[in-house]
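K.L.:
below: sequence and its predicted model.
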Amino acid sequence: MLLTYKVEIKPTEKQAWQIDCHIGGSRWAYNLFLGINRQRYECGYHYMGAYEFSKWFNHEYLESNPDDRWIKDLYAKSVKQAFIDADSAMKRFFKKQSGFPNWRSFKRGQGSYYFVKNSKTQIIACQRHRIKLPKLGWVRLKEFGYIPTDSEHFVIKQGRINSKLVGIT
């Protein structure tokens, strides 16, 4: 059974800057996916799904656009999840379940930093007052003891950071 906990964090200034960089990178990747697929859709080419787009992005786009290689400094799963989120929004558009996806804007505060447990051996450590996030290290929690850390069956599998809120599953 999956449970979700929403917790507020207290990052240091450096961690807050890193979180903003990751959220900005995810926003940029989401908008790039929408822009490229919109051009392809209007020109009559086939639609590129998230995984196909990710391969194209890593092997062709970044080699021809070296100014965008800064994205490689960010957490790779967060960028890939931005492609997946944009792909699901586009698929809802094609099924006529919603309109064309909106661009993610800095002004509207859209965007998140996604993290995931990669394998059985890698864990996302959590203590009573802090959590260890990929690329950020230990980040303090505002509410002590809210996340059950004493249970042997409790494992953090994934989460999203929206500004200063963490959603953990």
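P.N.:
Perfect, I can see it now.
K.L.:
from here on, just use CA atoms for contacts and neighbour counts.
P.N.:
Will do.
K.L.:
pretty sure Ala86 contacts Phe33?
P.N.:
Yes: at 6.7 Å, Ala86 counts as touching Phe33 under the criterion of Cα atoms under 8 Å.
K.L.:
who has more neighbours, the two?
P.N.:
Ala86 (26 against 23; other Cα atoms under 10 Å).
K.L.:
hold the first one in mind and look at this next one:
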Amino acid sequence: MKKAYKTEILLNEKQQQKVHQTIGVCRYVYNLYLTTAQKHYKDTGKHLSGYDFSKWLNRVHTKQTDFWIKEVSSKAVKKSIMNGDQAFKNFFKGRAKFPKFKKKKHQEVKAYFPKNNPTDLLVERHRIKIPTLGWVQLKEYGYIPSNAKVSSCTVSQKAHRYYLSVLCEVEQKQEVQVPIHDGIGVDLGVTDFATCSHHETFKNINQTQKVKKLEKNLKRQQRKLSRSYELNKHRKRGEFCAKNRQKQLIKVQKLHARLANIRHEYIRSVVNRLVKTKPAHITIEDLNVKGMMKNRHLSKAVAQQNFSYLKEWLIAKCKQNGIELRQVDRFYPSSKLCSCCGHKKVKLSLSERIFRCDNCDAELDRDFNASLNLKYATEYTVLT
């Protein structure tokens, strides 16, 4: 069984320079492949594969120009080319949109390092040996198992921090749990993050003072960064120093990263709480997030909830613990059905937070009623 571990690493100045150089070359080669493939398709009507581009890059292009491509790991360059090739294949098959060029400020490119020699990717308690970088110190001691067989790793940078993701081969240990609850229905929302059928409600972390204070600071720092661009827009080249602007950009990136980490950690804690109750199944609904994002009054609040990350983490944890994860259709009227008698209420506005049944006169909280309907839903698909 293959398992990935991601942790922060501490690099010295020489290693930081090597990582920046490798990531910069990978980004340049990726963008060069996109440009060459688009031009080749317009001229011939055929797709330029990553292998053909790699041959042209090594035999023709690097001998005529861009000699500095050879100064970094060839495996990392080859991996960036194959990532571009896979992006085009996903576009042709309709699985993704048209590939976009990588930008430096987005920090999307990662440096790939495979295991070339038996002495590569040796893991100790506090360090790991990466090809072309040497021994690198781990910030979290003992997180990566020292007895695991590491096949490859990627180094990434985000908000002036460096992260290592390793792919290890570990023994598969499936935990078989005896279910305590018959099932849990989870209704997701904006007012409350999740309302469960076993009388547990998870609040919206974006409404806390800590997150609001960080967002206010982020707004202030973004305004300061934008002002620096506007002041230097009409000046001549060489009349200003970009070091202060780069410092301000790092401040903004750190605030973005901190907010993302707070939200992701909260989602992981919610999923762990749900899994530790040992239910027979967990039922969620297929939300139309794309349609909800079109509402300009709710788009920011919906994006901050990060429902896609919750779904990914739920699938992984339920598979690990042997719990069945169910998903009902997005057109299932979970909020309009009465959980007591099954009567459907035709008109139900968003302002009505208390569900009152017209048939049996039952009064329940709107979200709790929806979670009960999700728990006892009979038409669903099992997510694996």
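P.N.:
Structure's in. What do you need? All values reported here derive from a predicted model rather than from experimental measurement.
K.L.:
helix, strand, or coil at whatever residue of structure 1 lines up with Lys104 of structure 2?
P.N.:
With TM-score structural alignment as the criterion, Lys104 of structure 2 lines up with Phe106 in structure 1. Of the three states, Phe106 of structure 1 takes coil under DSSP: H, G, I helix; E, B strand; the rest coil.
K.L.:
burial check on Phe106 of structure 1, number of neighbours?
P.N.:
Using other Cα under 10 Å, the number of residues around Phe106 of structure 1 comes to 11.
K.L.:
next one: it relative to Ser26 of structure 1, how far apart?
P.N.:
Counting by Cα to Cα, to the nearest Å, the gap between Phe106 of structure 1 and Ser26 of structure 1 amounts to 11 Å.
K.L.:
how about the strands in the stretch 151-300 of structure 2?
P.N.:
Listed in chain order, the strands of the stretch 151-300 of structure 2 (DSSP state E, counting those that start in this stretch) span 161-169, 184-188, 192-196, 201-203, 281-285.
K.L.:
an error on my part: the question was meant for structure 1.
P.N.:
Ranges of strands within structure 1 are 5-10, 113-116, 130-133, 137-141, 158-162, 165-168, based on DSSP state E.
K.L.:
which among the ones you listed is found nearest to Met90 of structure 1?
P.N.:
Across the strands of structure 1, the minimum distance to Met90 of structure 1, taken as Cα to Cα, is reached by strand 113-116, at 19.5 Å.
K.L.:
next, the mean deviation of the closest one compared to structure 2.
P.N.:
After superposition onto structure 2, strand 113-116 of structure 1 lies on average 0.4 Å away from the residues it aligns with, using mean Cα distance after the TM-score superposition for structure 1.
K.L.:
which strands or helices does that strand pack on?
P.N.:
With contacts defined as 3 or more Cα pairs under 8 Å, 6 or more residues apart in numbering; DSSP states H and E, the packing partners of strand 113-116 of structure 1 are helix 13-43, helix 76-94, strand 158-162.
K.L.:
one more time with 10 Å, if that's ok
P.N.:
If contacts are counted by 3 or more Cα pairs under 10 Å, 6 or more residues apart in numbering; DSSP states H and E, strand 113-116 of structure 1 sits against helix 13-43, helix 76-94, strand 158-162, strand 165-168.
K.L.:
indicate which one of the ones you listed is closest to Phe144 of structure 1.
P.N.:
Put simply, out of these the one that sits nearest Phe144 of structure 1 is strand 165-168, at 13.9 Å, with distance taken as Cα to Cα.
K.L.:
mean deviation, that closest one versus structure 2?
P.N.:
On superposition with structure 2, the mean distance recorded for strand 165-168 of structure 1 (mean Cα distance after the TM-score superposition for structure 1) is 0.6 Å.
K.L.:
residues in structure 2 aligned with that strand?
P.N.:
Under TM-score structural alignment, strand 165-168 of structure 1 corresponds to residues 163-166 of structure 2.
K.L.:
ok, and what's touching that stretch?
P.N.:
Residues outside stretch 163-166 of structure 2 that contact it (Cα atoms under 10 Å, 6 or more residues apart in numbering): 3-10, 110-114, 121, 128, 130, 136, 138-139, 144, 149-157.
K.L.:
can you get me a residue count around the aligned partner of Asp120 of structure 2 in structure 1?
P.N.:
Using TM-score structural alignment as the criterion, Asp120 of structure 2 maps onto Ile123 of structure 1. With neighbours defined by other Cα under 10 Å, the count for Ile123 of structure 1 comes to 15.
K.L.:
ok, Ile123 of structure 1 to Arg130 of structure 1 distance?
P.N.:
Summarising the geometry, the distance separating Ile123 of structure 1 from Arg130 of structure 1, computed by Cα to Cα, is 14 Å.
K.L.:
swap in Leu165 of structure 1?
P.N.:
Using Cα to Cα, Leu165 of structure 1 is found at 13 Å from Arg130 of structure 1.
K.L.:
more neighbours: those two, which one.
P.N.:
With other Cα under 10 Å as the criterion, Leu165 of structure 1 and Arg130 differ in neighbour count, and Arg130 comes out ahead with 20 against 16.
K.L.:
settle this for me: the more buried one is touching Trp138, isn't it.
P.N.:
Yes: Arg130 of structure 1 sits in contact with Trp138 when judged by Cα atoms under 10 Å, with a separation of 6.3 Å.
K.L.:
what's near enough to touch the nearest residue to Leu2 of structure 1 once chain neighbours are set aside?
P.N.:
What sits nearest to Leu2 of structure 1 in space, not counting adjacent residues and going by Cα to Cα, 6 or more residues apart in numbering, is Thr169, at 6.4 Å. Applying Cα under 10 Å, 6+ apart, we find Thr169 of structure 1 in contact with 2-6, 116, 154-160.
K.L.:
also Thr7 of structure 2?
P.N.:
Taking Cα under 10 Å, 6+ apart as the criterion, Thr7 of structure 2 is in contact with Leu138, Lys139, Glu140, Tyr141, Tyr143, Ile144, Val155, Tyr162, Tyr163, Leu164, Ser165, Val166.
K.L.:
including distance to Ala370 of structure 2, could those go into TSV?
P.N.:
Supplementary listing: those in TSV, determined by distance: Cα to Cα, whole Å:
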residue	distance to Ala370 of structure 2
Leu138	45
Lys139	44
Glu140	41
Tyr141	44
Tyr143	40
Ile144	41
Val155	43
Tyr162	43
Tyr163	40
Leu164	41
Ser165	39
Val166	41
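K.L.:
if anything else comes up later, I'll come back, but that's it for now.
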